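Engineer: next come a sequence and a model predicted from it.
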Amino acid sequence: MMIEANQLYKTYSIVEKELGLKGSIKAFFHPKKKQIHAVQNISLTVQKGEIIGYIGSNGSGKSTTIKMLTGVLYPDRGSVKINGLTPQKHRTAVNKQIGVLFGQKSHLRWDIPVLESFILHAKIYDVPDKVFEERLEQLIDLLQLGDFIHQPVRNLSLGQRVRCEFAAIFIHQPAVVFLDEPTIGLDASVKETIRSFIRFMNKEHQTTFLITSHDMQDIESLCGRIFIIDKGKKVYDGSLTKLREKFSTVKTISFKTQTPIEELFQINGFRFEKIDSYHFNIHYQTDIYTNAQVINQIFDHYSIEDLAIKELTIENIVKQIYEEGLDE
């Protein structure tokens, strides 16, 4: 097992402060603390060669979990093992087996050419010269780095820099890679380059990936399994296919009205979602209502300018889970 997390808990204490100077003085002398339960009873196992999507809304506990898995934070309770080793106790050994890419943390030196950062990375991880040369050649080819590998990092575009960051974390050929929002801010072509690279490393080297992303295309195109966390607790752990099957009876119709609507006419069995005063979504169970029945109800109550039946995406499913929870 490459990742084993058992009943993880992590709680933070924050000082609650009233507004203004008086509030600041009061908080300094008589601080009032509030407990934030960032992670509560999270257990997770990931096998060698698996690609798992670890998803949740902002503040759900994703980053805190990854920091515990990589040894940056100690859990208050519970245990973590990476390929049989405890990250907090065997930091050096674990660091040689993992690669971590966080959005704000760079593996590259800002003012020196990219290649020199790669050489330094190889020295830090004791990668033999011949092995480094072979890996570098492959990474340059897969990530299309040839045109800018001799440029300082400060001169690179975001897409170029992210590709170089990926190359850096694979110079020591990690067995487990943690990616936090790996494609955020990238254009479509660079996103596909990154996704293709992840698929290649997974197939060729059985690299295990744990990916957090708000871009559901990352999750859908790469992950066979997803783990959904909300308010620090597990909501779902299983395959994308089974999650889709669970919601396969739910359909959505999107419509636009000719005049603004402030208050919707409620219809039993339908869930309305207001986008703005003209645009709405209606969600319904296909095992209860046919498309024709729903469309007729919409036209009976509203003056419609446009209407479309929408395919249920994983993004829609996850959004619904955040809003309504998930029935077991």
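Structural biologist: Alright, I've got the coordinates.

Engineer: contacts and neighbour counts: CA atoms only from here.
Structural biologist: Noted.

Engineer: how about the contacts made by the residue lying closest to residue 233 once chain neighbours are set aside?
Structural biologist: Closest residue to residue 233 apart from its sequence neighbours, by Cα to Cα, 6 or more residues apart in numbering: residue 40 at 5.4 Å. Residues in contact with residue 40 (Cα atoms under 8 Å, 6 or more residues apart in numbering) are 7, 8, 9, 10, 232, 233.

Engineer: using PyMOL, define a selection of the buried residues within these.
Structural biologist: To isolate the buried ones among the contacts of residue 40 in PyMOL, judged by 16 or more other Cα atoms under 10 Å, type:
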select buried, resi 8+9+10+232+233
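
Engineer: just checking, what's the longest helix in the chain?
Structural biologist: Determined from DSSP state H, the single longest helix within the chain is helix 188-205.

Engineer: tell me the buried residues in it?
Structural biologist: Buried, per 16+ other Cα under 10 Å, within helix 188-205: 190, 191, 193, 194, 195, 196, 197, 198, 199, 201, 202.

Engineer: look up how far residue 250 lies from the residue nearest to residue 233.
Structural biologist: 30 Å (Cα to Cα, to the nearest Å).

Engineer: residue 48 looks like it's in a helix, true?
Structural biologist: No. The assignment for residue 48, made by DSSP: H, G, I helix; E, B strand; the rest coil, is coil rather than a helix.

Engineer: now do the contacts for it.
Structural biologist: Contacts of residue 48 by Cα under 8 Å, 6+ apart are 1, 2, 206, 207, 208.

Engineer: what do you get for residue 5?
Structural biologist: Residue 5 touches 42, 43, 44, 45, 69, 78, 79, 80, 81, counting by Cα under 8 Å, 6+ apart.

Engineer: give me the buried subset of those.
Structural biologist: The buried subset of the contacts of residue 5 - by 16+ other Cα under 10 Å - is 42, 43, 69, 78, 79, 80, 81.

Engineer: what separation do you get for the last one and residue 256?
Structural biologist: Looking back up the chat, that one is residue 81. From residue 81 to residue 256 the distance is 52 Å (Cα to Cα).

Engineer: and here's the other structure:
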Amino acid sequence: MGINVEHISKSYHVVRREKGLLGSVKQFFHPHYTIINAVNDISFNIETGKIVGFIGENGAGKSTTIKMMVGILTPDRGTIRINDEMVGVNKKKIAYQIGVVFGQRTQLWWDIPIIESFRLFKDMYRIPDQEYKENLDIFQEILGLNEFMNQPTRHLSLGQRMRADLCAALLHNPSVLFLDEPTIGIDVATKEKMRNFIREINRRKLTTVLLTTHDMKDIEELSDELIVIDRGGLIYQGNLQNLKTRYGGMSTITLKCCPETAGEIQKSVSSKEINCRYDDALYLVFDKKKYSAQEVLRDMVNQFTFSDIQVEDSCLEDIVKKIYYEIDNGGCI
């Protein structure tokens, strides 16, 4: 059960443009193509009930992979199964098992009230009356839909539309939810509502969620596991905490102090492998494998006065940047 992806690949044939009028005429009669490998032999498994972050740089192949998983595109090679059903073989059966939200597109009807769009989905998916009512009541409560249920989609803000799209994708109780940039461009308060909603639906219904986003806070707050792809290939699948342990080995201590104190501290740690930077506060960056925060601070707190002390580990965004930097420079993970 869950999602099983085995050795999928997808390439595109893109017309190679020739220069000038003569080149355009030649291209019209005898076009030449360049092959773009968008996805190259990717395999992974997602267990039922997991929330998995799916990340990569722009052009890495994320959207192409999701479109193959939901049946919009057909892989050149490989197979995709959702709850043991082969994607592309029985499209109707797969459609009942999945919900999809694309942040840049809406599945709602543009000129009719939101509630009417929901009723159309009820008829399309043949949702029983009681199930439809129960789901709609839950979604309205958590997502706060009541204020705009009778407005047409074209009158909604982006945040309101995204909440309505999320509701529409889950009305038929799909076992798998695909989210492609669901929080793009929306405000902090709406993001938090959507995160709470995704967590709650996952808890109540054990819905499997594949989340694609460039917002690392979405990944950190929601995901159990992480899949990282780059240039069409899989470079990491595993526990989010394991990735942090492996690549997030740096900690930062922020000390609020005067410039004179900062200068004295910089001198005192010059013999250690601690990076110092002063900008209204003193920032000490060190390897957690070599020093603990207590060891770094032990002598300082006895000698100097600070108005504030903060200790932070590397955030996921810094870790992902480090991974891409290593890959760009010929490394691997």
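Structural biologist: Here it is on my side, so go on. The shown structure was predicted, so the numbers you read here are calculated from the model rather than taken from an experiment.

Engineer: TM-score of the superposition?
Structural biologist: Superposed pair, TM-score by TM-score structural alignment, normalised by the length of the first structure: 0.82. Supporting alignment: 298 aligned residues with a Cα RMSD of 3.1 Å.

Engineer: after superposition, how close is the helix or strand containing the residue nearest to residue 233 of the first structure to the second structure?
Structural biologist: Element membership of residue 40 of the first structure [criterion: DSSP states H and E] is strand 32-46. Taken against the second structure, strand 32-46 of the first structure registers an average deviation of 1.0 Å after superposition, with mean Cα distance after the TM-score superposition for the first structure.

Engineer: where in the second structure does that strand fall?
Structural biologist: Residues 32-46 of the second structure are matched to strand 32-46 of the first structure when aligned by TM-score structural alignment.

Engineer: which strands or helices does the longest helix of the first structure pack on?
Structural biologist: helix 129-143, helix 216-222 (3 or more Cα pairs under 8 Å, 6 or more residues apart in numbering; DSSP states H and E).

Engineer: how about the longest one: buried residues?
Structural biologist: Neighbour-count burial for helix 129-143 of the first structure, counted by 16+ other Cα under 10 Å, picks out 132, 135, 136, 139, 140, 142, 143.

Engineer: helices of the first structure, start to end?
Structural biologist: 20-29, 62-69, 91-95, 114-124, 129-143, 158-170, 188-205, 216-222, 240-246, 291-301, 314-324.

Engineer: roughly how far does residue 12 of the first structure sit from residue 40 of the first structure?
Structural biologist: Distance, residue 12 of the first structure to residue 40 of the first structure, by Cα to Cα: 12 Å.

Engineer: kindly report the same for residue 84 of the first structure.
Structural biologist: 23 Å.

Engineer: and if you look at residue 34 of the first structure?
Structural biologist: Going from residue 34 of the first structure to residue 40 of the first structure by Cα to Cα gives 16 Å.

Engineer: same check on residue 162 of the first structure?
Structural biologist: From residue 162 of the first structure to residue 40 of the first structure the distance is 32 Å (Cα to Cα).

Engineer: check residue 141 of the first structure too.
Structural biologist: Counting by Cα to Cα - residue 141 of the first structure and residue 40 of the first structure are separated by 43 Å.

Engineer: and residue 143 of the first structure, by the same measure?
Structural biologist: 38 Å.

Engineer: same question for residue 99 of the first structure.
Structural biologist: Residue 99 of the first structure is 25 Å from residue 40 of the first structure, by Cα to Cα.

Engineer: residues touching residue 108 of the first structure, list them.
Structural biologist: So residue 108 of the first structure contacts 114, 117, 118, 153, 165, 168 (Cα under 8 Å, 6+ apart).

Engineer: can you list those residues in a markdown table and add distance to residue 127 of the first structure and neighbour count?
Structural biologist: Shown next, in a markdown table, are the contacts of residue 108 of the first structure (distance: Cα to Cα, whole Å; neighbours: other Cα atoms under 10 Å):
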| residue | distance to residue 127 of the first structure | neighbour count |
| --- | --- | --- |
| 114 | 17 | 24 |
| 117 | 14 | 22 |
| 118 | 11 | 24 |
| 153 | 22 | 22 |
| 165 | 17 | 23 |
| 168 | 12 | 26 |
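
Engineer: ok, so of those residues, who is nearest residue 218 of the first structure?
Structural biologist: Using Cα to Cα, residue 165 is the member of these that lies nearest residue 218 of the first structure, at 17.6 Å.

Engineer: which residue sits closest to the closest one, ignoring its sequence neighbours?
Structural biologist: Closest to residue 165 of the first structure by Cα to Cα, 6+ apart is residue 107, at 6.3 Å.

Engineer: residue contacts, the equivalent of that neighbour over in the second structure?
Structural biologist: For residue 107 of the first structure, the aligned residue in the second structure is residue 107 (criterion: TM-score structural alignment). By Cα under 8 Å, 6+ apart, residue 107 of the second structure lies in contact with 101, 165, 168.

Engineer: alright, calling it a day.
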